[in-house]
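Novice: Build the 3D model from these lines:
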Amino acid sequence: MAKEKIVLAYSGGLDTSVILKWLKETYDAEIIAFTADIGQKDELDGLEEKALATGASKVYIDDLRAEFAKDFIYPMFQAGTLYEGQYLLGTSIARPLIAKRMVDIARAEGATAIAHGATGKGNDQVRFELTAAALAPEIGVIAPWRLEAFREQFPGRAEMIAYAEKHGIPVTASAAKPYSTDRNLLHISFESGMLEDPWFDPSAEENEDMYVLSVSPERAPDQAEYVELTFEKGDCVALNGEALSPLEVMERLNELGGKHGIGRVDMVENRFVGMKSRGVYETPGGTILFTAHRKMESLTMDREVMHLRDSLIAKYSQLVYNGFWFAPERLALQALVAESQKNVSGVVRLKLYKGNVIGAGVKSPVSLYNPDIATMEADPSQAYDQGDATGFIRLNALRLKVSSGVEQSKN
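Specialist: Below is the predicted model of the structure:
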């Protein structure tokens, strides 16, 4: 009989390298390793050879960068998404794309299950499995970190490092640098290890070698740099007048942002599973794009449409963070977001300087800003009669006066 096939989300890091070997031994199955190229750069070097040497029967390394930028990052940024006021969801938004492709491969290969290396304490297990449930409920999921046998064998990272060394599996994790990283086109994250102490200062000069995408603001150039972003219907389509694809925009902005020390975030966030965790993030290009998009909206988006969309930012952010990208409620919200972006077109000019993204001008052929109406001088258009504000204020003050009268009558 043919062996069972399992598709493993494989990064080549400590966890998935150990899991690949463990799955093969435990299930006596063919392990198909899948790696999504979503912007990890040199982390992909030698990955196929490593996976095969570790025991994979087949390896997929699929370039999904363009799809990631166009169909995941851009729609999310149109929604103004920001989790708990700080996190631009770089890891969160990548998971549904990875899981979607895993499902496709599993069906094509006749696999009965997919597997991942997300821990039972994290968010990624939820994101992978909710995506699989939405797209392919008939395919099983194996989560080794939630299996008692696996946890007994590997109670911590030290045991995993020892196992890897024993089986000749090269890994980058070590006792000196035990923290975990996750990199893609939008960001790179750092967690665990010394970062589990919220008093630890990753921005200190002696910890500068931890960062990958950016220099510290202190080391950034002393000369500011200007960049112009052109938007069409909420999407950035050009930089400094040069038409670019979403992928090219993200790559260029990452270079610019990293050069100027932009996009570093250190936060304690609330995981979906209930605990708080500390994460450090570098999102240089995303920070620039987020700021530019908001400034473009300020000029071109109707007030009530903006306020309605803004009232949904927390909800949309939670849906992405918690793994509900393919849920009907996220798709419904996206339709509203797309409608809100139909006039978000024009050019935003920004100044980049030592970790800061500073607005330096915005213009649009569909601008809703009218200087004749907004002016503090005489209104040549006579579109606004200042005397009308008297009745406007009186009507809005009515309920306050009534409420105040009731409170005074109690005394």
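Novice: going forward, measure contacts and count neighbours with C-alpha atoms only.
Specialist: Noted.
Novice: Return the set of buried residues in the host helix or strand of Met160.
Specialist: Per DSSP states H and E, Met160 falls inside helix 157-166. If you call a residue buried by 16 or more other CA atoms under 10 Å, then helix 157-166 has these buried ones: Arg157, Met160, Ile161, Tyr163, Ala164.
Novice: Also stretch 299-310?
Specialist: If you call a residue buried by 16+ other CA under 10 Å, then stretch 299-310 has these buried ones: Leu299, Thr300, Met301, Asp302, Met306, Arg309, Asp310.
Novice: Now secondary structure and distance to Leu368 too, for those residues, in CSV please.
Specialist: Below are the buried residues of stretch 299-310 laid out as CSV (DSSP: H, G, I helix; E, B strand; the rest coil; distance: CA to CA, whole Å):
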residue, secondary structure, distance to Leu368
Leu299, helix, 6
Thr300, helix, 5
Met301, coil, 7
Asp302, coil, 8
Met306, helix, 13
Arg309, helix, 17
Asp310, helix, 18
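Novice: what about the longest helix in the chain?
Specialist: helix 388-410 (DSSP state H).
Novice: thought Asp63 was touching Lys41?
Specialist: No - with contacts counted by CA atoms under 8 Å, Asp63 stays clear of Lys41, the gap being 11.1 Å.
Novice: ok so, going back, what separates the longest helix of the chain from the chain centre, distance-wise?
Specialist: Taking CA atoms, centre = their mean, to the nearest Å, one finds helix 388-410 lying 45 Å from the centre of the chain it belongs to.
Novice: What of stretch 252-266?
Specialist: 15 Å.
Novice: Now do the residue lying closest to Ile142 once chain neighbours are set aside: how many residues are near it, please.
Specialist: Spatial nearest neighbour of Ile142, chain neighbours left out: Ala115 (4.6 Å); criterion: CA to CA, 6 or more residues apart in numbering. Neighbour count of Ala115, defined by other CA atoms under 10 Å: 27.
Novice: so how far is stretch 163-175 from its chain's centroid?
Specialist: That offset, for stretch 163-175, works out to 29 Å (CA atoms, centre = their mean).
Novice: So what touches it?
Specialist: Stretch 163-175 is contacted by residues Gly12, Gly13, Leu14, Ser17, Val18, Lys50, Thr54, Ala158, Ile161, Tyr179, Ser180 when judged by CA atoms under 8 Å, 6 or more residues apart in numbering.
Novice: Am I right that the third one is in contact with Met160?
Specialist: So the one you mean is Leu14. Yes - Leu14 is within contact range of Met160, at 7.2 Å (criterion: CA under 8 Å).
Novice: Between those two, which contacts overlap?
Specialist: By CA under 8 Å, 6+ apart, no residue touches both Leu14 and Met160.
Novice: Now do the contacts for the residue nearest to Ile142.
Specialist: Ile6, Val7, Leu8, Ala9, Val141, Ile142, Ala143, Pro144.
Novice: quick one: contacts for the fourth one?
Specialist: Ala9 makes contacts with Thr16, Ala33, Phe34, Thr35, Ile98, Met102, Ile114, Ala115, His116, Gly117, as judged by CA under 8 Å, 6+ apart.
Novice: Report the secondary structure state of Leu229.
Specialist: strand (DSSP: H, G, I helix; E, B strand; the rest coil).
Novice: And this one, please, so the two structures can be compared:
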Amino acid sequence: MSQVKKVVLAYSGGLDTSAIIPWLKENYDCEVVAFVADVGQGDAELEGVEAKALASGASACYIADLKEELVADYIFPTLKTGAVYEGKYLLGTSMARPIIAKAQVACALEVGADALCHGCTGKGNDQVRFESCFAALAPQLKVIAPWREWDMRSREDLLNYLAERNIPCSASLEKIYSRDANAWHISTEGGVLEETWNQPNEHCWAWTKDPEEAPDAAELVSVKVEHGQIVAVDGEAMSPYNALVYLNKKGIEHGVGRIDIVENRMVGMKSRGCYETPGGTIMMEALRAVEQLVLDKECFDFRQTIGLKFSHLVYDGRWFTPLCQSLLAAADVIAQDVNGEVVLKLYKGNVTAVQKRSDNSLYSEEFATFGEDEVYDQSHAEGFIRLYSLASRIRALNEQKK
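Specialist: A predicted model of the protein is given here:
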């Protein structure tokens, strides 16, 4: 342990990382630099975080504003792929991990550290995500994971550890729920959610209004899409981050973006969580609506394949890999013609695309009409069907011969 001289810790200001700072100093006899990533988790979580880190024994605390980069370079590319993990999860926590890890590594190299540290538990996904990114970006740096080394196992252990060292901490003994937030979403786990027969209560939802208490009047939101990216909302051009903030406010008010999911973790166990992704849910619906107009059957099918593969890649922490770049490149090509405008109705937890148009639309009213038309000869379908079903016809004839 004495071989480590300086370590950069991914620091949040919570109980775990507050205890990690003195633990590192005692067990590794090293200097500890706290690194805080501002990914849009909110001012409340960031307030006084530098003072907390220094009071816990850190030699310095660096705060990196990553909000714009997170949305523009990680969330928007993922949206192009259509990635949704296990049919429901919009990858809120997963997408934030690579940018945090990348910035943490940059901080470590800048201050001359020889080790990286995180506060992830040995049961969760984040330990794999962080350490996979560390391996891809700075394999020469040692990685320290205290939860896999120390003998503390409870909040009481951590609180006692800090109290014995006279290190101030505002955390209490009882922490009913575990939450993770960024600009894209907030997750809630633990408490009543650990029993799958329990319905979520009002404390399981931190952002969004209960759909039953949402406004009785629906609200319409207009979204403009260019090359598979949202560039304007309600007629105003916006940066990716500002568009998300704007749509978050709309979605929160109407109870949009709630899911209650039991998902498969990478380590083999299942976990249950309540996730809220209000603006993201609106964005996803808008992009998929334009795709319906623009992409042909085979192209749409391939985009879905990319989305499925990419959802597992992001969830599993493989952002800094050749496969990631390959999938993103494919999604970029498919998205080149995904231009258009969508009007979405927000109403009591639901998002519905009620109007959509695109100059690149493959939909033709002349071809699709149920009325009389002059552009499609229905008798031509007979030859198509005969060739389309030829293999089935031959197989059936063989069976009859037998």
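Novice: Please identify the residue in the second structure that aligns with the residue nearest to Ile142 of the first structure.
Specialist: Alignment note (TM-score structural alignment): Ala115 of the first structure maps to Cys117 of the second structure.
Novice: circling back: can you say which of the contacts of stretch 163-175 of the first structure are buried?
Specialist: By 16+ other CA under 10 Å, those give Gly12, Gly13, Leu14, Ser17, Val18, Lys50, Thr54, Ile161, Tyr179, Ser180 as buried.
Novice: Nearest to Gly122 of the first structure, out of those: which one, please.
Specialist: The nearest member of these to Gly122 of the first structure, counting by CA to CA, is Ser180 at 12.6 Å.
Novice: which residue lines up with that closest one in the second structure?
Specialist: Match for Ser180 of the first structure (TM-score structural alignment): Ser178.
Novice: my read is that match is in a strand, agree?
Specialist: Yes - applying three-state DSSP, one finds Ser178 of the second structure inside a strand.
Novice: residue contacts, it?
Specialist: Applying CA under 8 Å, 6+ apart to Ser178 of the second structure gives the contacts Ser187, Thr188, Glu189, Gly190.
Novice: Nearest residue to the second one in space, please, no chain neighbours.
Specialist: In this case it means Thr188 of the second structure. Arg179 is the one closest to Thr188 of the second structure (CA to CA, 6+ apart), at 4.7 Å.
Novice: ok, the one you found touching Ser187?
Specialist: Yes - contact criterion CA under 8 Å: Arg179 of the second structure and Ser187 qualify, at 5.3 Å.
Novice: So the two - more neighbours on which side?
Specialist: When neighbours are counted by other CA under 10 Å, Ser187 comes out ahead of the other of Arg179 of the second structure and Ser187, with 24 against 15.
Novice: how about that one, what's its match in the first structure?
Specialist: Match for Ser187 of the second structure (TM-score structural alignment): Ser189.
Novice: what's the matching residue for Ala224 of the first structure over in the second structure?
Specialist: In the second structure, Ala224 of the first structure lands on Ala218 (TM-score structural alignment).
Novice: That match and Glu253 of the second structure: what is the separation?
Specialist: 11 Å (CA to CA, to the nearest Å).
Novice: again with Leu46 of the second structure
Specialist: From Leu46 of the second structure across to Glu253 of the second structure, the span is 24 Å (CA to CA).
Novice: Same drill for those two, tell me which one is more crowded.
Specialist: Higher neighbour count among Leu46 of the second structure and Glu253: Glu253, with 22 against 16, using other CA under 10 Å.
Novice: nearest residue to that one other than its sequence neighbours?
Specialist: Counting by CA to CA, 6+ apart, the residue nearest Glu253 of the second structure is Lys209, at 5.8 Å.
Novice: again, but for Tyr347 of the second structure
Specialist: Ala218 (4.7 Å).
Novice: quick one: contacts for that neighbour?
Specialist: Per CA under 8 Å, 6+ apart, neighbours of Ala218 of the second structure: Lys345, Leu346, Tyr347, Lys348.
Novice: wait, which of those is closest to Arg386 of the second structure?
Specialist: Nearest to Arg386 of the second structure among these, with distances taken as CA to CA, is Lys345, at 42.6 Å.
Novice: quick one: buried residues of stretch 193-207 of the second structure?
Specialist: By neighbour count on 16+ other CA under 10 Å, the buried set for stretch 193-207 of the second structure is Leu193, Cys204, Trp205, Ala206, Trp207.
Novice: swap that for stretch 70-82 of the second structure, sorry
Specialist: Leu70, Val71, Tyr74, Ile75, Phe76, Pro77, Thr78, Leu79, Lys80, Thr81, Gly82.
Novice: how about the last one, what's its partner in the first structure?
Specialist: In this case it means Gly82 of the second structure. Per TM-score structural alignment, Gly82 of the second structure is aligned with Gly80.
Novice: how close does the residue lying closest to its match once chain neighbours are set aside get to Leu229 of the first structure?
Specialist: Counting by CA to CA, 6+ apart, Gly80 of the first structure lies nearest to Ile313, which is 6.4 Å off, once chain neighbours are set aside. From Ile313 of the first structure across to Leu229 of the first structure, the span is 23 Å (CA to CA).
Novice: and if you look at Leu299 of the first structure?
Specialist: Taken as CA to CA, the span from Leu299 of the first structure to Leu229 of the first structure is 14 Å.
Novice: Could you do Phe77 of the first structure as well?
Specialist: 14 Å.
Novice: swap in Asp209 of the first structure?
Specialist: In terms of CA to CA, Asp209 of the first structure sits 31 Å off from Leu229 of the first structure.
Novice: so Lys270 of the second structure touches Glu194, yeah?
Specialist: No - with contacts counted by CA under 8 Å, Lys270 of the second structure stays clear of Glu194, the gap being 10.6 Å.
Novice: Now do the contacts for Lys348 of the second structure.
Specialist: Residues near Lys348 of the second structure by CA under 8 Å, 6+ apart: Pro211, Glu212, Glu213, Ala214, Pro215, Asp216, Ala218, His254, Gly255, Val256.
Novice: what does it align to in the first structure?
Specialist: With TM-score structural alignment as the criterion, Lys348 of the second structure matches Lys354.
Novice: all helices for the stretch 201-350 of the first structure, in order.
Specialist: Assigned by DSSP state H, counting those that start in this stretch, the helices in the stretch 201-350 of the first structure fall at 246-259, 284-300, 303-311, 313-322, 328-340.
Novice: would you turn those helices into JSON lines with distance to Ser409 of the first structure?
Specialist: JSON lines is the format used below for the helices of the stretch 201-350 of the first structure (distance: least, CA to CA, whole Å):
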{"stretch": "helix 246-259", "distance to Ser409 of the first structure": "59"}
{"stretch": "helix 284-300", "distance to Ser409 of the first structure": "44"}
{"stretch": "helix 303-311", "distance to Ser409 of the first structure": "36"}
{"stretch": "helix 313-322", "distance to Ser409 of the first structure": "40"}
{"stretch": "helix 328-340", "distance to Ser409 of the first structure": "46"}
